[in-house]
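Undergrad: sequence first, predicted coordinates after that:
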Amino acid sequence: MKKALTGCLVIFASLNLWAHGGPERIIIEPEIQGKLNSGKIVYKFDLFDDQAHKAVKDQDLVDSHTKKLHLIAYDTSLHEFNHVHPVFNGSNWEAELDLPVNGNYFIWAQGELADGTEFSSSVKAQIQGGLEEIPTAPLGDVRKALADGTVVEVASGKVQAGKMIMLDFTVSRQDGTPADITPYLGAFAHVIAVSPDGTRLIHVHPMKGRAPNTGMLHATFPTAGDYRVWIQLNDKGELKTLPLSISVAK
């Protein structure tokens, strides 16, 4: 489901069934159905249009934020994270993923069909042979993060489940010099928030704030709990991914 706001796009998604006939129109069908080995892998999959009853190829999609397809992967502890852009190799889709930790991962494919339909579909993958699985635990309310010298801080304020909120955030540098924010995939930043159980994903493109190096995040968190929030942006041409967490009240 998509909800458009002025200058801001919010995509809400929940885990779909894993077979044709599920609630999602576009279904992900991984090439390997069993366990995957850990590390840097080439993840191959098909996309199936359950309404048109055909495979989805490169020509069936239009660019969405400068890419035909976005693939988001994270583990159940909400510590490991990938946001990559698959390519169609003539027979199926493929993307490089870095999955170092054992356990279950959620994998989402997001894009837009040529008829204007946007989709956000998911499967699970089980990883073996890597680092010990990270146990799930409450993340708490941690609204400041540092990545390679870039600092992002989200404003304080109560967030309540099911209610639209607007949160300001600032971008700075650890050394005190001003950040130099340039668009990332056609937006000021990309924000991906995931529910505590991993089954709900919010993908937001925040608006640029009134003050330099600030942004405004609009979102509705559907359930209570500690959400993992990854903010991705370009600072001086370098992509930074900053993990925070926001506690959502009932």
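TA: Structure's in. What do you need?
Undergrad: all contacts plus neighbour counts: C-alpha atoms, from now on.
TA: OK.
Undergrad: element containing E29, please.
TA: Under the criterion of DSSP states H and E, E29 resides in strand 26-30.
Undergrad: endpoint to endpoint, stretch 124-136 covers what distance?
TA: This stretch, stretch 124-136, spans 16 Å end to end (Cα to Cα, to the nearest Å).
Undergrad: is it true that N82 touches A95?
TA: No - counting by Cα atoms under 8 Å, N82 stays clear of A95, with 10.5 Å between them.
Undergrad: overlap of the contact sets of the two?
TA: Counting by Cα atoms under 8 Å, 6 or more residues apart in numbering, the contacts common to N82 and A95 are L71.
Undergrad: picking up where we left off before, need the contact partners of the strand holding E29.
TA: For strand 26-30, contacts defined as Cα under 8 Å, 6+ apart pick out 18-20, 43-50, 109, 119-123.
Undergrad: what subset of those residues is buried?
TA: Among these, the ones that count as buried by 16 or more other Cα atoms under 10 Å are 18, 20, 43-50, 109, 119-123.
Undergrad: widest-spaced pair of those?
TA: Y43 and D50 (21.7 Å; Cα to Cα).
Undergrad: residue nearest the centroid of the chain?
TA: The residue lying closest to the centre of the chain (Cα atoms, centre = their mean) is I192, at 4.2 Å.
Undergrad: quickly find the element holding it.
TA: strand 190-194.
Undergrad: flag every buried residue along whichever helix or strand comes after that strand.
TA: Counting by DSSP H and E, the element after strand 190-194 in chain order, helix or strand, is strand 200-205. Going by neighbour count (16+ other Cα under 10 Å), the buried part of strand 200-205 is R200, L201, I202, H203, V204, H205.
Undergrad: and for stretch 25-32?
TA: R25, I26, I27, I28, E29, P30.
Undergrad: neighbouring contacts of stretch 7-21?
TA: Applying Cα under 8 Å, 6+ apart, the set of residues contacting stretch 7-21 is 1-4, 22-24, 27-28, 50, 120-123, 199-207, 218-219.
Undergrad: let's see it at 7 Å
TA: For stretch 7-21, contacts defined as Cα atoms under 7 Å, 6 or more residues apart in numbering pick out 1-4, 22-24, 27, 50, 120-123, 199-207, 219.
Undergrad: if we can go back for a sec, check contacts around the spatially closest residue to the residue nearest to the centre of the chain that is not a sequence neighbour.
TA: Distances taken as Cα to Cα, 6 or more residues apart in numbering place H203 nearest to I192, at 4.6 Å, with adjacent residues excluded. H203 makes contacts with V10, I11, F12, V191, I192, A193, as judged by Cα under 7 Å, 6+ apart.
Undergrad: take the one below as the second:
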Amino acid sequence: MNTATKITTFAASFAVVFGAAYALGAVIGPVAAEVDPAGHPTHKPSEGHAHGHQAGAHEGPPAGGLQTSDGGYTLDLKTPRLDVDRRVELRFAIRDSDGRPLTEYRTVHDKELHLIVASRDLSTYLHLHPTHTADGTWSTPVTLPEAGDYRAIADFTPAAEASKNLTLGADLEASGTYRPKALPASSRTAEVGGYTVTLDGRLRPGSAQELTLTVSKQGRAVTDVQPYLGAYGHLVALRSGDLAYLHVHPHGAPGDGTTRPGPDISFTATAPSAGAYRLFLDFQHEGTVRTAAFTVHAAESGEEPTAAAGETESGDHQH
């Protein structure tokens, strides 16, 4: 995707991480998903879509991307260190319990695997779609704009296990002096490439909540959002601190006879814990994919959560 390459897998709802998802997934004890005829895992809106660890009695679904190995599969990152500000081929493989590279994947939202790369301070976010060779080696060109620590998160479904969506993560390093940035402040709007995206709704740990993101341009509602990867929008959520990941899918789908192409794109989200999250919404209009970014605070019931810190489009968000 363009302004940002993950968010465990991406048309129903999501359980925020979040645990992913691309998002916006759970690593251990994934929610079983039925598969519709089009090849997309389906979930009830109240269930969400996540992978990961259950954190506590008052917390939500498990978060994803925190483990390198899960469910008999391992993310083998072959290029754990990259030079900063230089286009480099990022290579990796998914290995099964016998150490053999996985070569057959189920296509979900038009891709066999979604790769999220994010910096630890969440100032850089990339949502990428690598390709793989016959021997199971995945690769994609990546340019990391700043030195520091990153997390690479692979969101995929093995072809032989259509209901087993996984999000595996591994640490990545960009050489140089690391100068972490503060998490952007909260706000309900994000500006990106001449568009304004407004967030309505709030996150609560262990409680499914609806999030609606409304797209406008120069004060006018955008009612012709274009399908991108089989949906009108993709939402990835990353938890500040550990980068736990969740990819959420919107309600409905293009061509289903009921879902409108904007201006509203809605999701159901359940935060796995209280805390700060960074949301990344990918949407396409006039042939270009853009990413609107928000900072959201998930709070327990009775507390007043704040939502959304907007961020202008920049080279830090790539597709």
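TA: Cool, the structure landed. As the structure is a prediction and not an experimental result, all values here were calculated from the model.
Undergrad: and the strand holding E29 of the first structure against the second structure, how far off on average?
TA: Strand 26-30 of the first structure differs from its equivalent in the second structure by a mean of 1.4 Å after superposition (mean Cα distance after the TM-score superposition for the first structure).
Undergrad: in the second structure, what stretch matches that strand?
TA: With TM-score structural alignment applied, strand 26-30 of the first structure matches the range 73-77 in the second structure.
Undergrad: roughly how far is that stretch from the heart of the chain?
TA: 18 Å (Cα atoms, centre = their mean, to the nearest Å).
Undergrad: what's the matching residue for S172 of the first structure over in the second structure?
TA: In the second structure, S172 of the first structure lands on S216 (TM-score structural alignment).
Undergrad: which SSE is its match in?
TA: Using DSSP H and E, S216 of the second structure sits in strand 209-217.
Undergrad: can you find the partner of T196 of the second structure in the first structure?
TA: Using TM-score structural alignment, T196 of the second structure pairs with V151 in the first structure.
Undergrad: its match and D235 of the first structure, how far apart?
TA: With Cα to Cα as the criterion, V151 of the first structure and D235 of the first structure are 10 Å apart.
Undergrad: tell me which of the two has more neighbours.
TA: D235 (21 against 18; other Cα atoms under 10 Å).
Undergrad: mind checking how far whatever residue of the second structure lines up with the more buried one is from D224 of the second structure?
TA: Matched across to the second structure, D235 of the first structure falls on H285, judged by TM-score structural alignment. H285 of the second structure sits 7 Å away from D224 of the second structure when distances are taken as Cα to Cα.
Undergrad: most widely separated two among the contacts of H203 of the first structure?
TA: F12 and V191 (12.1 Å).
Undergrad: most neighbours among the contacts of H203 of the first structure, which one?
TA: Those, ranked by neighbours (other Cα under 10 Å): first place A193, 24 neighbours.
Undergrad: residue contacts, the closest residue in space to that one that isn't next to it in sequence?
TA: Using Cα to Cα, 6+ apart and skipping residues adjacent in sequence, the residue nearest A193 of the first structure is V229, 4.3 Å away. By Cα under 7 Å, 6+ apart, V229 of the first structure lies in contact with V191, I192, A193, V194, P243, L244, S245.
Undergrad: tabulate those residues (CSV), appending distance to Q160 of the first structure.
TA: Supplementary listing: the contacts of V229 of the first structure in CSV, determined by distance: Cα to Cα, whole Å:
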residue, distance to Q160 of the first structure
V191, 18
I192, 18
A193, 15
V194, 15
P243, 20
L244, 17
S245, 14
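Undergrad: so which of the residues you listed comes closest to M166 of the first structure?
TA: V191 (13.1 Å).
Undergrad: the closest one reaches L233, doesn't it?
TA: No - when contacts are counted by Cα atoms under 7 Å, V191 of the first structure is not listed as touching L233 (8.9 Å).
Undergrad: end to end on stretch 10-22 of the first structure, go ahead and measure it.
TA: End-to-end for stretch 10-22 of the first structure, by Cα to Cα: 23 Å.
Undergrad: I meant stretch 118-126 of the second structure, not that one.
TA: OK, stretch 118-126 of the second structure end separation, Cα to Cα: 6 Å.
Undergrad: in the first structure, which residue range corresponds to it?
TA: Against the first structure, stretch 118-126 of the second structure falls on residues 74-82 (TM-score structural alignment).
Undergrad: would you mind listing the buried residues in the matching stretch?
TA: For stretch 74-82 of the first structure, by 16+ other Cα under 10 Å, it's Y74, D75, T76, S77, L78, E80, F81, N82.
Undergrad: K144 of the first structure: which of these is nearest?
TA: Of the buried residues of stretch 74-82 of the first structure, the one sitting nearest to K144 of the first structure (Cα to Cα) turns out to be L78, at 16.5 Å.
Undergrad: what's the closest non-adjacent residue to E31 of the first structure?
TA: Nearest one to E31 of the first structure, counting by Cα to Cα, 6+ apart, is F45 at 5.0 Å.
Undergrad: okay, now the nearest residue to K67 of the first structure once chain neighbours are set aside: neighbour count?
TA: In this structure, K67 of the first structure finds its nearest non-sequential neighbour in H85, 6.9 Å apart by Cα to Cα, 6+ apart. H85 of the first structure has 18 neighbours, counted by other Cα under 10 Å.
Undergrad: H85 of the first structure and A95 touch, don't they?
TA: Yes - using Cα under 7 Å, H85 of the first structure is in contact with A95, at 6.5 Å.
Undergrad: how near is the residue nearest to P41 of the second structure when sequence neighbours are not counted to A159 of the second structure?
TA: The shortest distance from P41 of the second structure to any non-neighbouring residue, by Cα to Cα, 6+ apart, is to V35 (4.3 Å). V35 of the second structure sits at a distance of 12 Å from A159 of the second structure (criterion: Cα to Cα).
Undergrad: next: V222 of the second structure.
TA: 37 Å.
Undergrad: this completes my enquiry, with thanks.
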